[in-house]
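*Asks:* Mind folding the following:
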Amino acid sequence: MESLMDHERRIAAAWFRELRDRIVAAFESLEDHGPATLPAGRFEVTSTRRDTDGGGGLMSVMRGGRVFEKVGVNWSEVHGTLAPRAQAAMASRGVPGIDSDPRFWASGISLVAHMQNPHAPAVHMNTRMFWTPGAWWFGGGSDLNPCIEYAEDTAHFHATLRAACDAHGAGYYDRFKAWADDYFFIPHRGRARGVGGVFFDDLNTGDWQADFAFTRAVGEAFLPAFMPLAERRSGQAWTDADRDAQLIHRGLYAEYNLVYDRGTKFGLETGHDANAVLMSLPPLAKWI
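*Replies:* Sure thing, here's the model as predicted:
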């Protein structure tokens, strides 16, 4: 007989997959209506498997489109036994029982978009659920990464996320915006990688339904937060200097993801497909 947590894990994994499907469809529709200087892009979809234990997912990547220079929308559902480093990292975060039982299950969606037009902002979003025999929790968020910032774009992105957060907790937006500001900071550069958003992890209030509803709200807010910006900026004229600024900013993004990002470290340490884990890296970048 299916246990309660088995049922909840199945529901969460199915929702992450459904959100992935809707975002892929929305991005391909945006390609169809983008500047007709290039063929409309389409996602290449590859099944992924873990090197050890079980599970896998879908890696969906589009390259060289009208709007997106490279965008990946990945979904995964994996399970197995944590490697010692990952187990130790979770123990240091106070995950109950992880010292004695390293089994885990995780599912989620992860998205990173790098745009053709330097005026259109890069963006990241992910939502996920994690389970161990002693605990479960949700995590995720979304943040905007323009190389050329427009105040109205930043305001729209944050207002959409605030509305999603406010519907589930009066202090959620302020708390998770501050967490994003801290998490997406690049210490060796002394600056943020973008203009922020929201970020949360280890979310377990004791009410699975409420925490899952909030996680869904963050995921559902992504398209209304980002799509108007992509539509507005993708047809804007740009210069060689704009492209240069974009490539330099992408270098910052790559540095952050390779050195600090928790998801990158976890994916590589648990044997997930390296191409899927490193999907977030830009197609081209530049360093001064």
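
*Asks:* Please count neighbours and contacts with C-alpha atoms only from this point.
*Replies:* Fine.

*Asks:* where exactly do the helices run in the stretch 101-250 of the chain?
*Replies:* Assigned by DSSP state H, counting those that start in this stretch, the stretch 101-250 of the chain shows helices spanning 151-166, 172-183, 208-233, 240-259.

*Asks:* what angle do the longest one and helix 151-166 make?
*Replies:* By that I understand helix 208-233. Between helix 208-233 and helix 151-166, the angle comes out at 170 degrees (axes from the mean of the first three to the mean of the last three CA atoms, to 10 degrees).

*Asks:* what's helix 208-233 packed up against?
*Replies:* Contacts defined by 3 or more CA pairs under 8 Å, 6 or more residues apart in numbering; DSSP states H and E place helix 208-233 against helix 4-32, strand 122-132, strand 135-145, helix 151-166.

*Asks:* Helix 240-259 and the third one, what's the angle between them?
*Replies:* So that's strand 135-145. Going by the same axes, to 10 degrees, strand 135-145 makes 160 degrees with helix 240-259.

*Asks:* related to what we said a few turns ago, so which of the helices and strands packed on helix 208-233 gets nearest P283?
*Replies:* P283 lies closest to strand 122-132 among the helices and strands packed on helix 208-233, at 12.3 Å (CA to CA).

*Asks:* so can I have TSV of the helices of the stretch 101-250 of the chain showing mean neighbour count and distance to W287?
*Replies:* Compiled in TSV, the helices of the stretch 101-250 of the chain are given as follows (neighbours: other CA atoms under 10 Å; distance: least, CA to CA, whole Å):
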stretch	mean neighbour count	distance to W287
helix 151-166	18	25
helix 172-183	18	23
helix 208-233	18	25
helix 240-259	17	6
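
*Asks:* and this one, so I can compare the two:
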Amino acid sequence: MTDMMDDQKARASAWFRDLRDQIVAAFEALEDSQTTGPFAENAPGRFEVKSTTRTSDDGSDAGGGLMSVMRGGRVFEKVGVNISTVYGVLGEAAQKSMAARGVPGIEADPSFWASGISLVAHMQNPHSPAVHMNTRMFWTPGAWWFGGGADLNPCIEYDEDTAHFHAAMKAGCDPHDPAYYDRYKAWADEYFYIPHRRRARGVGGIFYDDHNTGDWEADFAFTQDVGRAFLPAFLPVTEKRRDTPWDAADKDTQLVHRGLYAEYNLVYDRGTKFGLATSHDPDAVLMSLPPLAKWV
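*Replies:* Here you go, the predicted structure:
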């Protein structure tokens, strides 16, 4: 059983790396294809890649990953695509959080292993929506599960863009269970909500966590399809909006909306809380924050 789970962990970690490579290549190709607009004179954006490390409290190796960030491109103002595989012992706060979520045996043995990909893109053109995507696998001695999803965050909304994004997410869900899309869309609407602003962060997508049907292969296949759905969901919207004319008022709207995004990620986001609580590289954890934002 241990050998089988070790193989499954390795396969999941390798898949997140492969998905990362696909997305990085697609985003750099998008930069190359942008030859018009106010940022066309910029050099096409390229990702800067940095290895990240995590150490346990006793100084021993506890995993790491790759942080890939592109800044100041023709299409992307800032985009990060991070992968990590980390392990060790959960701290007291994380143990309590896991126990509250019903993870069996976590207080008796708080060992863990986690691997995943996390992406956030902030765009140059205010009409081109920001986006977030992640998929991950989490393991403890008493349980394993998958989580992830993607959501669109426009500062200037277009109904057809929202419809396209959600249709692509649904297409990734439906082959696995016709109920998944509605269930995980509703979870995204609840999760990506900013209570202190009484509004949603964006126009939603899907979000799931603690996903374990008892069939690891089926759940892994579902998570892979969620990852594969991302580029078909996001690239056509970006290609449609990247040349839309914009003015100073549009840019101001974008910066204010980014303030909402920053508030959510710093106050409510599970991934941010987990990454900081488990002593992962803070630059990688906070990669999601926009390069510029504004509060009124």
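
*Asks:* I'd like the TM-score for the two structures, please.
*Replies:* Superposed pair, TM-score by TM-score structural alignment, normalised by the length of structure 1: 0.99. Supporting alignment: 288 aligned residues with a CA RMSD of 0.9 Å.

*Asks:* Which among the helices of the stretch 101-250 of structure 1 is found nearest to R128 of structure 1?
*Replies:* Nearest of those (CA to CA): helix 208-233, 7.9 Å.

*Asks:* which bit of structure 2 covers the closest one?
*Replies:* The alignment of helix 208-233 of structure 1 onto structure 2 (TM-score structural alignment) covers residues 216-241.

*Asks:* among the helices of the stretch 101-250 of structure 1, which is nearest E31 of structure 1?
*Replies:* So among the helices of the stretch 101-250 of structure 1, helix 208-233 is nearest, using CA to CA, at 9.8 Å.

*Asks:* Run the angle between the closest one and helix 172-183 for me.
*Replies:* Using the same axes, to 10 degrees: helix 208-233 of structure 1 against helix 172-183 is 70 degrees.

*Asks:* report the angle between the axes of helix 208-233 of structure 1 and helix 4-32?
*Replies:* Using the same axes, to 10 degrees: helix 208-233 of structure 1 against helix 4-32 is 10 degrees.

*Asks:* now helix 208-233 of structure 1 and strand 122-132, what's the angle there?
*Replies:* 170 degrees.

*Asks:* average distance between helix 208-233 of structure 1 and structure 2?
*Replies:* After superposition onto structure 2, helix 208-233 of structure 1 sits on average 0.5 Å from its aligned residues (mean CA distance after the TM-score superposition for structure 1).

*Asks:* Please report how far the aligned partner of H249 of structure 1 in structure 2 lies from A293 of structure 2.
*Replies:* Aligned by TM-score structural alignment, H249 of structure 1 pairs with H257 of structure 2. To A293 of structure 2, H257 of structure 2 is 8 Å away according to CA to CA, to the nearest Å.

*Asks:* Need the counterpart of A168 of structure 2 in structure 1.
*Replies:* Looks like A168 of structure 2 aligns to T160 there (TM-score structural alignment).

*Asks:* Excluding chain neighbours, what is closest to its match?
*Replies:* A225 (5.5 Å; CA to CA, 6 or more residues apart in numbering).

*Asks:* Over to F274 of structure 2?
*Replies:* According to CA to CA, 6+ apart, the nearest residue to F274 of structure 2 is A94 (7.4 Å).

*Asks:* so which helix or strand takes in that neighbour?
*Replies:* According to DSSP states H and E, A94 of structure 2 maps onto helix 92-100.

*Asks:* and the corresponding residue of structure 1 for the residue nearest to F274 of structure 2, how far is that from D182 of structure 1?
*Replies:* Matched across to structure 1, A94 of structure 2 falls on A86, judged by TM-score structural alignment. Using CA to CA, we find A86 of structure 1 at a distance of 22 Å from D182 of structure 1.

*Asks:* and what of F130 of structure 1?
*Replies:* Separation of F130 of structure 1 from D182 of structure 1 (CA to CA): 22 Å.

*Asks:* burial count for A62 of structure 2?
*Replies:* 19 (other CA atoms under 10 Å).

*Asks:* That one maps to what in structure 1?
*Replies:* So, by TM-score structural alignment, A62 of structure 2 is matched to G54.

*Asks:* Can you name the residues that contact M279 of structure 1?
*Replies:* 61, 72, 112 (CA atoms under 8 Å, 6 or more residues apart in numbering).

*Asks:* repeat that for 10 Å
*Replies:* Neighbour list for M279 of structure 1: 59-61, 70-74, 110-113, 264, 273 [criterion: CA atoms under 10 Å, 6 or more residues apart in numbering].

*Asks:* from those, which ones fall inside strands?
*Replies:* 59-61, 70-74, 110-113 (DSSP state E).

*Asks:* Give me the distance between the match of A168 of structure 2 and A221 of structure 1.
*Replies:* From T160 of structure 1 across to A221 of structure 1, the span is 7 Å (CA to CA).

*Asks:* Noted, bye for now.
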